[in-house]
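Q: Sequence unavailable; structure follows:
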């Protein structure tokens, strides 16, 4: 381990090339890992699977998205172009790849709400397992298990992976892209970097330009850390970039080169252009920039009429919305969620993904500072940089642009989980080591205690016993950590108990919100992933604590006979409002 990374773990002690263990004995840890590592990982994966699949019998159809799956299941033309109607005359403002996992599931199990949500459960478990592998290679077994557990118990993940939302597909693709990228960095394998580009391209089919937001992290990380000369690093990145572009633009090319008379009309555009829909309406339009041919992103439900477009198909939509706003207005109260730069730090979005912000930032700062004199190819420092760039890139773009659905911010969950896990381990080691650095863990716990109290104050009526219990646990943890460190006479058992108490205090609040999805009223809806008191809240709908009218046939609250959103399908049918 580099001497400049005093408390950072070395990945070499845990990195074992895949394929050298008994693949069939999945319950046994590979050589080089503790015997308890694999059983612990399988336990975390089992908890994730139960959490995500718990409400499958009660899950609802996603408005409009489920109609696209039905159309794609019925004909090859509908499948290739992602049409929403049986005649394949219209698409949503999405790429067809968004719905492929659900189409496959529907063909195998039949067209049911639960079969459309099942792929997301599988994607969630895969994401948990792969994230463990990534963090284990980077920082060791303990951080890997912590990262897997933190990710599994992130509130937005607990809700999102239990519903038919293509954001889960994107999240899995991003984690798999980092997995392949990491092999490229550790072993200077260009084919692994190309594979990372393929996964980003597949993620592009799920959520378009949002998948490309990870590219700065992979680019900076590879340029900084790959153990080859600069010229070869640039060559590898160039090849991987071409592959990423080719996979990403494949569907747009299919659509562009197919005569307009032989394909559906593209929603999200005013000129039947897939490129305008992807890069305009679902791209630059999200940060307030309109390009020719792209439908303008608006805040209302006023449908946009395209004079030359054929009449749109009328889709019968009667979604089942479960969740707090339609169940009992006394269960929670909510402040108005902010817009602009503050949206990731106040309101429902940080409750969904940001409970560990203080720990994440502190780990990032300390990791960069402690590793400032490390060699260029140091994999631990390189990983800190990569996760940090991922976090900052997504955070900045989400702050500037619009976030129509809570599930968007699920892309922040992997870096938050990875950096938080690293922070717990390095601060634990620093605490045991003594000196000034030993106070970092009490500081982190205290910061998390204050931040958690702030976030929970948005919903004072949501599980008040759990709120006060977690706050009391945090207060006891801070006092115990300070006393043990100040007295310097405590036994090893007392020190370990204080450390465990501190870690539990930091993770308690997000775990409570995530586990609340076991109650269907707090599990979110297929149109917006919100665990806890914001469950069922959709853009344009009521704030938690208000009691809206229940949806009437043909429409939902917030729009004239359609889905609350930012625009409409050509010809006047209100659009899904989701965007990319």
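A: Cool, got the structure. Predicted, not measured: the structure shown is a model, and the values here were computed from it.
Q: okay, CA-based contacts and neighbour counts for the rest of this
A: Will do.
Q: Show me where the stretch 201-350 of the chain has its strands.
A: Counting by DSSP state E, counting those that start in this stretch, the stretch 201-350 of the chain has no strands to list.
Q: let's bring in a second model and compare:
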């Protein structure tokens, strides 16, 4: 027992490379400062960002029930299609600083900085300072990281909880204490309350690392994992069961579900449908059929194509190569035990997340790649340590040089995606990488040469994501699918489609992806609606309703939820609400009615309103005064 405790206590100390502590602190501080400035610089140019979530935060400031359930409006008609934890975080910020872009986005930036620092500390426990700093830098400045740090989607909180869970899992292996397993469970339950099953992408990594490297007897390890799994399952189901067991009349409808069930939302729309469903629903129409070169883009190269490559491709390919290389070294037994733990965790996390995102169904948003950025950066950091090891043998030098060449050739290819990337800089990337590879293939006549070559290789790998992130800062981001980088050359790509959407081409896609913003006359009309109405207006789809609510400060019913496909309200329910004087105006969105797959209830409601109330043109839009009946 004493020997085991000594082994555990020295698990990571022995391999922590010496470095000037003061210099290390200054370097990490500089990294955090630069990243923080990038995350908040002119962040208000994004406006409400994802108005769908901003309106839900707004609703939570007016009504405690809306805050609890993440209602899209404070009339508590329907919730957003995600659990509420990330909205609670933003809600607290808004409660303190008021509702504005800064109070919504700064918490996202702070959580991303926290993830960056945790990543640095995780690597620094048993790898050199250079590895830890590069891992943190690769994550902090990855285009998708910069994009989401400046946006109000749930992903920054989810990623922070995931890296926290991995850190706790590593500590569980080091100490053998069940308290750290309990912490893993707690953080993943909170991750589930943030973005449901997506937070569990780190789970295979934690479980595999614990089973392979924790020093307890095999039976005890299996027992601990089993107990943790049961607790995780129960803890994750607490929120869905709490919601579903509550009377439907005392809570809002669960947006994104067809049966008003949080459990169905978890397993369906936010669960297996995302993984397995190949047919696009209206909520996934951000990439129409004509914008796909094949029926489905699922496959090994999905994340490297022109739709998603600018988000993650810059670091993904070298990260996959680093994962494979570190696994080979791990199998050979060249790492210390503590290093082996982290290498196993990083490789499993990177590869499993890559496979899931590459082969999941077509209901895929480009920002899903944010869940791959941190494990990729972690693997890259470990790859930096491998560069030093590889220089000691001829096969290692050749493998390293080939990896550098493949990575910079791909980066040069990525440079051709958009005209926004200067040609000369792409050529410089290629020359730097090839030059570094040439030096690395032969034994160095001078000790400093490998360091220079490594520096050139790292610079060549980082120029692409840094420049792409700079382009991201220049473009205002809004709606359901923010996107990194420059406008692609090819007309049949996501960025081209979203560029048209911003100009209401086609208008129905703008309604779903960004939301139609009300004109000044419409804003005045809704603001002056009688206070007796629970909903000053009712319209569709969800992003448009959110834009109206944020612009007017009055509660707006989102008929059919986010994509106008949820079966709520029924015609009878809406007629009852109108009869009770709860709805003042119905605002018709003619372009949205052209979308196939709209809720039949929405069509029935719109037909009934047209047949029974007179339309008035306000800012070119048909408005029906249903309070005057």
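A: Happy to help now that I have it. Since the model is a prediction, treat every value here as computed from it, not as a measurement.
Q: For the stretch 501-629 of the second structure, which segments count as helices?
A: 507-513, 520-527, 542-552, 571-579, 600-612 (DSSP state H, counting those that start in this stretch).
Q: Just say which of those is most tucked in.
A: When the helices of the stretch 501-629 of the second structure are scored by mean count of other C-alpha atoms under 10 Å, the highest mean neighbour count falls to helix 542-552 (a mean of 27).
Q: one step back: just send the helices of the stretch 501-629 of the second structure back as TSV, with distance to residue 198 of the second structure too.
A: Below are the helices of the stretch 501-629 of the second structure laid out as TSV (distance: least, C-alpha to C-alpha, whole Å):
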stretch	distance to residue 198 of the second structure
helix 507-513	21
helix 520-527	38
helix 542-552	23
helix 571-579	34
helix 600-612	31
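Q: count of neighbours near the equivalent of residue 241 of the first structure over in the second structure?
A: Taking TM-score structural alignment, residue 241 of the first structure has residue 229 as its aligned residue in the second structure. Burial of residue 229 of the second structure is recorded as 15 neighbouring residues (other C-alpha atoms under 10 Å).
Q: Just tell me what residue 344 of the second structure corresponds to in the first structure.
A: Using TM-score structural alignment, the partner of residue 344 of the second structure in the first structure is residue 385.
Q: now swap in residue 220 of the second structure and tell me
A: Going residue by residue (TM-score structural alignment), residue 220 of the second structure aligns to residue 232.
Q: Check residue 182 of the second structure too.
A: Here residue 182 of the second structure is matched to residue 194 in the first structure, going by TM-score structural alignment.
Q: now swap in residue 282 of the second structure and tell me
A: Match for residue 282 of the second structure (TM-score structural alignment): residue 300.
Q: Tell me which residues touch that match, please.
A: For residue 300 of the first structure, the contact set (C-alpha atoms under 8 Å, 6 or more residues apart in numbering) comprises 540, 564-567.
Q: try residue 510 of the second structure
A: Per C-alpha under 8 Å, 6+ apart, neighbours of residue 510 of the second structure: 501-504, 516.
Q: Leaving out the residues flanking it, which one is nearest to residue 71 of the first structure?
A: Leaving out its chain neighbours, the residue that sits closest to residue 71 of the first structure by C-alpha to C-alpha, 6 or more residues apart in numbering is residue 86, at 5.1 Å.
Q: typo on my end, it should be residue 165 of the first structure
A: residue 526 (6.4 Å).
Q: That neighbour contacts residue 59, doesn't it?
A: Yes: counting by C-alpha atoms under 8 Å, residue 59 is a contact partner of residue 526 of the first structure at 7.5 Å.
Q: Give the residues shared as contacts by the two.
A: Residues touching both residue 526 of the first structure and residue 59 by C-alpha under 8 Å, 6+ apart: residue 163.
Q: Between those two, point out the one with more neighbours.
A: For residue 526 of the first structure versus residue 59, neighbours defined as other C-alpha under 10 Å are more numerous around residue 526 (29 against 26).
Q: contacting residues around that one?
A: 59-63, 160, 163-165.
Q: The second structure: which residue goes with residue 110 of the first structure?
A: By TM-score structural alignment, residue 110 of the first structure lines up with residue 98.
Q: since we're on that match, how many residues are nearby?
A: Residues lying near residue 98 of the second structure (other C-alpha under 10 Å) number 15.
Q: now residue 605 of the second structure, nearest residue through space, not along the chain?
A: Nearest one to residue 605 of the second structure, counting by C-alpha to C-alpha, 6+ apart, is residue 571 at 5.4 Å.
Q: quick one: the one you found and residue 601 touch, right?
A: Yes: counting by C-alpha under 8 Å, residue 571 of the second structure touches residue 601, with 6.0 Å between them.
Q: Tell me which helix or strand the aligned partner of residue 29 of the second structure in the first structure sits in.
A: By TM-score structural alignment, residue 29 of the second structure lines up with residue 42 in the first structure. Taking DSSP states H and E as the definition, residue 42 of the first structure sits inside helix 37-53.
Q: any idea how far the match of residue 220 of the second structure is from residue 385 of the first structure?
A: Using C-alpha to C-alpha, to the nearest Å, residue 232 of the first structure is found at 21 Å from residue 385 of the first structure.
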